[in-house]
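Participant: Any chance you can model this:
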Amino acid sequence: MSTHASPSDRKAELAELLEVALDAARSAGALLRDGRPADLGVAATKSSPIDVVTEMDIAAEKLITTGIARVRPDDGFLGEEGASREGTSGVRWVIDPLDGTVNYLYGLPSWAVSIAAEKDGEVVVGVVEAPMRGETYQAVLGGGALVNGAPTRRRPAPELSHALVGTGFGYLTERRAAQAEVVRALLPQVRDIRRGGSAAIDLVDVGCGRLDAYYERGLNPWDLAAGDLFAREAGLLTGGRPGERASGDLVVAAPTGLFEPLQQRLEDLGAWHD
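Facilitator: Below is the predicted model:
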């Protein structure tokens, strides 16, 4: 936030950004939920099911960017489906209109709309809307993390050997092969591995105590921005390789006490490269 803003001005701006993000995420979530053909996964039409999902993805992003631009015309955008605008306000919206597209295609419930607001390059607001769960996850920098308006509760850190760890895999064959080797080595050393299919949901699930930890290589800024803030505001540590911030190379999220040994194990296993 601007160094010239008073605490009350800062609080008011964050509240406004949160409200804008919540409205946009709920609108896009409803569009995706209500607009999905019941037979999407098996449709034998002139266009493939993948085309339908892409159309929904693009429509959701357009709904989000149009809605935000209407109330905040000077803000910038970075979106998975191509939304890109610099803006002049110092605020940029980082948008994944449909995180978990394969889940959406197959009718699985773990997909979400992810919207974050950056102020001068720092993520200050994050919203993850999961319509099929009936849950809205929201976080404000310095203001905590809420699920459907109630404070979230993460789990205390277990030993690594008792940790339920979420992860995800890339689309490139070479990367998937490398990620499979990491899982092969890690699996005997933890309680179990979960692969949910939505990075945003995995990150909020760690913050909600549904996973003990999460890691993944190859995330984009829009996969990460809102969920990472939620996890941190829920009291978790997030990062990449030791001493580095979470990035496309590696994202790790876990409570203190579990974060450090998991991060080091991932470093030893080369989880940060293909």
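
Participant: For the rest of this, base every contact and every neighbour count on C-alpha atoms.
Facilitator: OK.

Participant: how close does residue 104 sit to residue 32?
Facilitator: 9 Å (C-alpha to C-alpha, to the nearest Å).

Participant: just residue 234 next, same as before
Facilitator: 27 Å.

Participant: now residue 217
Facilitator: Distance from residue 217 to residue 32, by C-alpha to C-alpha: 27 Å.

Participant: cool, residue 264 as well?
Facilitator: Taking C-alpha to C-alpha, one finds residue 264 at 39 Å from residue 32.

Participant: Between those two, which is the more surrounded one?
Facilitator: residue 32 (23 against 13; other C-alpha atoms under 10 Å).

Participant: so where do the helices sit in the stretch 1-150 of the chain?
Facilitator: Using DSSP state H, counting those that start in this stretch, the helices of the stretch 1-150 of the chain run over 7-35, 49-71, 101-106.

Participant: Before we compare anything, build this one as well:
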Amino acid sequence: MNETRPSILNKDQFKLLHDLVDKVAERQLRDFGKINSELKDDGTLITSCDRWSDNFIVDGVNTITNKQEGVLSEEGSKLVPSSKAYWIVDPLDGTTNFAAGIPFWAISIARFVDGNPETAILDIPALQKRVVAIKGQGVWVNNKQINPRDTNLSKSDCVSVCSRSISVLQKQPKKRFPGKIRLLGVSSLNMLSVAIGQTFGALEATPKIWDLAASWLILQELGCSIKWLDNPPTSVQVGEDLSAVNFPLIAADCEQDLERLIPWGNILMQ
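Facilitator: I've put the predicted structure just below:
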């Protein structure tokens, strides 16, 4: 007998989720610029605020779901949960910015059902901006729903790239890049910039599942295009350890702009 598909979050669960993010954002703003960072084994930075935020969010999600849905998080378990619905958490995406006193980082939380994002919250504490996406229902910024067509009213000529993607310019020094480059230093917000029309595309060389989980759904709901440059995250298996798995991608506001960036994505993967 087939397992019943999990229902979407109800109003009470959404309220608890928003309250949870409010408390994490408040703590992060309080700690911003006041704590030291250290290196993790993979060479990335971490702070005590990352650890606190991760534990607080995971505990909060367990309360919201009565521990019926698994959680994969950057600072916690990185195994794909066995539950039909599960959550993917990046408690503080942009720790380097956070630790350096640059007010640009995000809290990323996404609920997955059948291996695809179904609900997402991406909060930018320093900008007091919260983006919510629900599969098949759309995207809201600070409780105001976005019309996908509005994001393209003012056409951007910028492309977000991650620090590792900048290598494409070194590989093709004589070839003109199709946009003005922007390095935001936060993977989830690089992708969000495409979704809300700040850039027309993004190149991400080494995003982990927690970097892209929430932005993935936001991009989808706003009609943007994504090309996975290697195995897509839909291919992950229950119990798989994603701690060292990257999902390189190109995101673009439309298929035409995606085609402009594909040659650079191919260079990136060489």
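
Participant: Any idea what the TM-score is?
Facilitator: Superposed pair, TM-score by TM-score structural alignment, normalised by the length of the second structure: 0.79. Supporting alignment: 249 aligned residues with a C-alpha RMSD of 3.1 Å.

Participant: coming back round to it: among the helices of the stretch 1-150 of the first structure, which is nearest residue 167 of the first structure?
Facilitator: With C-alpha to C-alpha as the criterion, residue 167 of the first structure lies closest to helix 101-106 of those, at 15.0 Å.

Participant: Which stretch of the second structure is the closest one matched to in the alignment?
Facilitator: Aligned by TM-score structural alignment, helix 101-106 of the first structure falls on residues 95-100 of the second structure.

Participant: next one: the matching stretch to chain centre, how far?
Facilitator: Relative to its chain's centre, stretch 95-100 of the second structure lies at 17 Å (C-alpha atoms, centre = their mean, to the nearest Å).

Participant: so how much does it differ from the first structure once superposed?
Facilitator: When the first structure is overlaid, stretch 95-100 of the second structure sits 0.8 Å from its aligned residues on average, using mean C-alpha distance after the TM-score superposition for the first structure.

Participant: Tell me the residue in the second structure aligned with residue 272 of the first structure.
Facilitator: Alignment note (TM-score structural alignment): residue 272 of the first structure maps to residue 269 of the second structure.

Participant: how many neighbours does its match have?
Facilitator: If you count neighbours by other C-alpha under 10 Å, residue 269 of the second structure ends up with 13.

Participant: re earlier: and for the match of helix 101-106 of the first structure, what are the contacting residues?
Facilitator: 32-33, 35-37, 45-47, 50, 103-105, 185 (C-alpha atoms under 8 Å, 6 or more residues apart in numbering).

Participant: that older thread, need the helices of the stretch 1-150 of the first structure in a markdown table with distance to residue 127 of the first structure, can you?
Facilitator: Shown next, in a markdown table, are the helices of the stretch 1-150 of the first structure (distance: least, C-alpha to C-alpha, whole Å):
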| stretch | distance to residue 127 of the first structure |
| --- | --- |
| helix 7-35 | 6 |
| helix 49-71 | 12 |
| helix 101-106 | 18 |
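
Participant: closest one to residue 79 of the first structure among those?
Facilitator: Residue 79 of the first structure sits nearest to helix 49-71 of all the helices of the stretch 1-150 of the first structure, at 7.3 Å, using C-alpha to C-alpha.

Participant: Show me what the closest one is packed against.
Facilitator: helix 7-35, strand 91-99, helix 101-106 (3 or more C-alpha pairs under 8 Å, 6 or more residues apart in numbering; DSSP states H and E).

Participant: Name the residues of it that are buried.
Facilitator: Within helix 49-71 of the first structure, the residues scored as buried using 16 or more other C-alpha atoms under 10 Å are 49, 52-53, 56-65, 67-68.

Participant: And for stretch 151-164 of the first structure?
Facilitator: Across stretch 151-164 of the first structure, burial judged by 16+ other C-alpha under 10 Å covers 152, 153, 154, 155, 157, 158, 160, 163, 164.

Participant: got it, and stretch 256-272 of the first structure?
Facilitator: For stretch 256-272 of the first structure, using 16+ other C-alpha under 10 Å, the buried residues are 258, 259, 260, 262, 263, 265, 266, 267, 269, 270, 271, 272.

Participant: Out of these, list just those in helices.
Facilitator: Counted as lying in helices by DSSP state H, out of these, are 259, 260, 262, 263, 265, 266, 267, 269.

Participant: What does the second one correspond to in the second structure?
Facilitator: Aligned against the second structure by TM-score structural alignment, residue 260 of the first structure finds its counterpart in residue 258.

Participant: Quick check, its match in contact with residue 250.
Facilitator: Yes. Here residue 258 of the second structure reaches residue 250: they are 7.2 Å apart, a contact under C-alpha atoms under 8 Å.

Participant: Residue 102 of the second structure: neighbour count?
Facilitator: Neighbour tally, residue 102 of the second structure, other C-alpha under 10 Å: 15.

Participant: Aligned to residue 137 of the second structure, what sits in the first structure?
Facilitator: Matched across to the first structure, residue 137 of the second structure falls on residue 143, judged by TM-score structural alignment.

Participant: looking at it, that match is touching residue 235, isn't it?
Facilitator: No. Contact status for residue 143 of the first structure versus residue 235: not in contact, 11.2 Å apart, counting by C-alpha under 8 Å.

Participant: who has more neighbours, those two?
Facilitator: Set side by side, residue 143 of the first structure and residue 235 show more neighbours around residue 235, with 19 against 14, by other C-alpha under 10 Å.
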